[in-house]
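> My questions concern the predicted model and sequence given below.
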Amino acid sequence: MTPNSNTTANHDQDNQSQVTSAEVENLTIKELWKLLENWYKEHCPEAYEVLRPPITTEELQELETELGVKLPEDYKESLLVHNGTDYREFSLINLHNYLGHKNVLDEWKFHLSMLEHFGIDKEVENDFSEIKNVWWAPKWIPFTEDGAGQHYFIDLDPTDKGTVGQLGSFDHEVGIDMLLGKSFHEFFSNYVRDIYDGKYSALDGGLFDNI
């Protein structure tokens, strides 16, 4: 059966414990958030309580202007549901904070200042041909942080082997350590599926991938 808008409602009614890849891959960001909110409410209310209200259209326009980029539609759709979480109150996505737009700008500007003041824009090799061999690039947009120098970012300046809007994981000590998917939607739908598959545990202060 082709997934549709009734999928979320069905999960509300029967509280199924699993969501398959086939079920989530065609859901919208808004529908995925609904599934996630339902799981949070039942299994981890601390996570639900830190979700922020939607970003406004004015704030979204200001964010793109400050960044100097056109953000991917799937990521903007997510911000239009929840503009991040209460910063560092409770971590989502493998102990990472899902950043609101102001924190996105703060983290982005910090890395640009590092490039400017320390000249660390030299080539830094990584194991992923899709991502440029640099320490940080101006068109990498951080959307999470773990408080210890690691970010998940949206790559709007990939190599010719990559995809605009792909996601990577950056560690300030080692550089790029993971390729997370070809789009925010792919990454987010996989996260929702993994949540329902029991791959995350609630620990003090956040959800941690236990697989």
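Perfect, I can see it now.
> Only C-alpha atoms from now on, for both contacts and neighbour counts.
Will do.
> which residue ranges form the strands in the protein?
97-98, 140-142, 144-145, 150-155, 166-171, 175-181, 200-203, 206-209 (DSSP state E).
> who's in contact with residue 155?
Taking C-alpha atoms under 8 Å, 6 or more residues apart in numbering as the criterion, residue 155 is in contact with 131, 139, 140, 141, 164, 165, 166, 167, 168.
> Please report how far it lies from residue 37.
27 Å (C-alpha to C-alpha, to the nearest Å).
> One more: residue 60?
Relative to residue 37, and taking C-alpha to C-alpha, residue 60 is found at 22 Å.
> Run a quick neighbour tally on the residue lying closest to residue 44 once chain neighbours are set aside.
Distances taken as C-alpha to C-alpha, 6 or more residues apart in numbering place residue 202 nearest to residue 44, at 6.8 Å, with adjacent residues excluded. Neighbourhood size, residue 202 [other C-alpha atoms under 10 Å]: 18.
> what about residue 202, distance to residue 164?
From residue 202 to residue 164 the distance is 33 Å (C-alpha to C-alpha).
> same question, residue 188
Residue 188 is 16 Å from residue 164, by C-alpha to C-alpha.
> Please apply the same query to residue 192.
Relative to residue 164, and taking C-alpha to C-alpha, residue 192 is found at 23 Å.
> Same drill for the two, tell me which one is more crowded.
Neighbour count, other C-alpha under 10 Å: between residue 192 and residue 164, residue 192 has more, with 22 against 17.
> which residues sit in contact with residue 85?
50, 51, 52, 97, 98, 99, 100.
> cool, residue 74 as well?
29, 183, 184, 185.
> thinking again about what came up before, identify the farthest-apart pair in the contacts of residue 155.
Of all pairs drawn from the contacts of residue 155, the greatest distance, 13.4 Å, lies between 131 and 141 (C-alpha to C-alpha).
> If you count neighbours, what's buried in stretch 173-193?
Using 16 or more other C-alpha atoms under 10 Å as the test for burial, stretch 173-193 gives 175-176, 179-186, 188-193.
> Centre of the chain to that stretch, how far?
What separates the centre of stretch 173-193 from the centre of its chain is 7 Å, taken as C-alpha atoms, centre = their mean, to the nearest Å.
> also this one, for the comparison:
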Amino acid sequence: MEAVCSSQLQDLPTDPLLHILSYLHCRDLVRPDSALSWYELFVQTYSDLGRYVDVYSTLKKNWDQLKQFLHQRCPRIISSLKGGALEEDLDAVETQIGLKLPDDYRCSCRIHNGQKLVIPGLMGSMSLSNHYRSEVLLDVETAAGGFQTRPGMKTCLPLTFCFHTGLSQYMHLGEEGEEGRERGELFYPCPNQRASDPSAIDMFITGSSFLSWFTSYVQNVVSGDFPIIRDQIFR
């Protein structure tokens, strides 16, 4: 059966073959230290990352753009990035929290599993006369440790963390409409001080999905919309 599949793929016309390979990054196919053929390398990569075929190319491109920029402008941040997580690590987190992680978030963790808990944070800093914030992109294991089950924040996973304020951006992993949120939505929680119910949480939405949240941030960084001051990204 394997030989038949191999023959079929290699016999494909150029256009559909290029379409298939467009879902992979060129660096994933060009590995000088590999003794595998391009087809064997494709099969190996697809078997490992195939579930992310709809988002991998976009996320890999944005991670590469961000790292290229950080190498030049923010070397302290680039040195804090962690390597990619394994599928087993992500599966273990899903078992721990009892919910599935969105594929776009899982795919990003496979490329880089967040950063070390250091300042400055990858996800930007803010500074006023009496206020400073710098958000670290959490690795998935640390994020799972902060998974919320309390009323008002049920099934919410922290993606970022600020040491100075204790604030995080969260991603909702529950059902559509649960506590007024959509699945995969990212937000800052804003406790409603006027509500009699302490679980009443307003929110400032920062993204409709991890993919849109991360890629829009990266493009703001690499385009120069966010200034770089003292080796930090300010937004």
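All right, it came through fine. Being a predicted model, the structure only gives us computed values, none of them experimental.
> In structure 2, what sits opposite the residue nearest to residue 44 of structure 1 in the alignment?
Matched to structure 2 by TM-score structural alignment, residue 202 of structure 1 sits across from residue 228.
> Check the contact between that match and residue 70; I expect there is one.
No - applying C-alpha atoms under 8 Å, one finds residue 228 of structure 2 not in contact with residue 70, separated by 10.1 Å.
> And residue 27 of structure 2, how close does it get to residue 133 of structure 2?
Distance from residue 27 of structure 2 to residue 133 of structure 2, by C-alpha to C-alpha: 35 Å.
> So those two - more neighbours on which side?
Remark: of residue 27 of structure 2 and residue 133, residue 133 carries more neighbours, 21 against 7, as counted by other C-alpha under 10 Å.
> So for the residue nearest in space to the middle of structure 2, what's the nearest residue that isn't a sequence neighbour?
The centroid of structure 2 falls nearest to residue 108 when counting by C-alpha atoms, centre = their mean (4.0 Å). Leaving aside its sequence neighbours, residue 108 of structure 2 sits nearest to residue 59 (C-alpha to C-alpha, 6+ apart; 6.5 Å).
> I'd like to know how far that neighbour sits from residue 232 of structure 2.
Counting by C-alpha to C-alpha, the gap from residue 59 of structure 2 to residue 232 of structure 2 is 22 Å.
> thought residue 24 of structure 2 was touching residue 57?
Yes - at 5.8 Å, residue 24 of structure 2 and residue 57 qualify as touching, with contact defined as C-alpha under 8 Å.
> Comparing the two, which shows the higher neighbour count?
residue 24 (21 against 17).
> related to what we said a few turns ago, between which two of the buried residues of stretch 173-193 of structure 1 is the distance greatest?
175 and 193 (27.6 Å).
> Tell me the residues that contact both of residue 24 and residue 57 of structure 2, please.
With C-alpha under 8 Å, 6+ apart, residue 24 of structure 2 and residue 57 have no common neighbours.
> And the residue nearest to the centre of structure 2, what's its match in structure 1?
In structure 1, residue 108 of structure 2 lands on residue 78 (TM-score structural alignment).
> So its match is in contact with residue 32, correct?
No - here residue 78 of structure 1 does not reach residue 32: they are 9.4 Å apart, not a contact under C-alpha under 8 Å.
> what about the match of residue 202 of structure 1, distance to residue 29 of structure 2?
For residue 228 of structure 2, the distance to residue 29 of structure 2 - C-alpha to C-alpha - is 34 Å.
> now residue 219 of structure 2
On the measure of C-alpha to C-alpha, residue 219 of structure 2 and residue 29 of structure 2 end up 25 Å apart.
> again with residue 142 of structure 2
Counting by C-alpha to C-alpha, the gap between residue 142 of structure 2 and residue 29 of structure 2 amounts to 32 Å.
> residues contacting the counterpart of residue 165 of structure 1 in structure 2?
Mapped onto structure 2 by TM-score structural alignment, residue 165 of structure 1 lines up with residue 184. The neighbours of residue 184 of structure 2, taking C-alpha under 8 Å, 6+ apart as the test, are 102, 171, 172, 173, 208, 209, 210.
> excluding its backbone neighbours, what's nearest the second one?
Yep, that's residue 171 of structure 2 we're talking about. Excluding the flanking residues, the one nearest residue 171 of structure 2 by C-alpha to C-alpha, 6+ apart is residue 186, at 4.4 Å.
> Touching, the one you found and residue 203? I think so.
No - if you go by C-alpha under 8 Å, residue 186 of structure 2 and residue 203 don't touch, sitting 9.3 Å apart.
> hmm, who's touching the top helix by length along structure 2?
Across structure 2, the longest stretch assigned as helix under DSSP state H is helix 56-73. With C-alpha under 8 Å, 6+ apart as the test, helix 56-73 of structure 2 has contacts from 22-25, 49, 77-78, 104, 107-108, 111, 211, 215, 218-219, 221-222, 228, 231.
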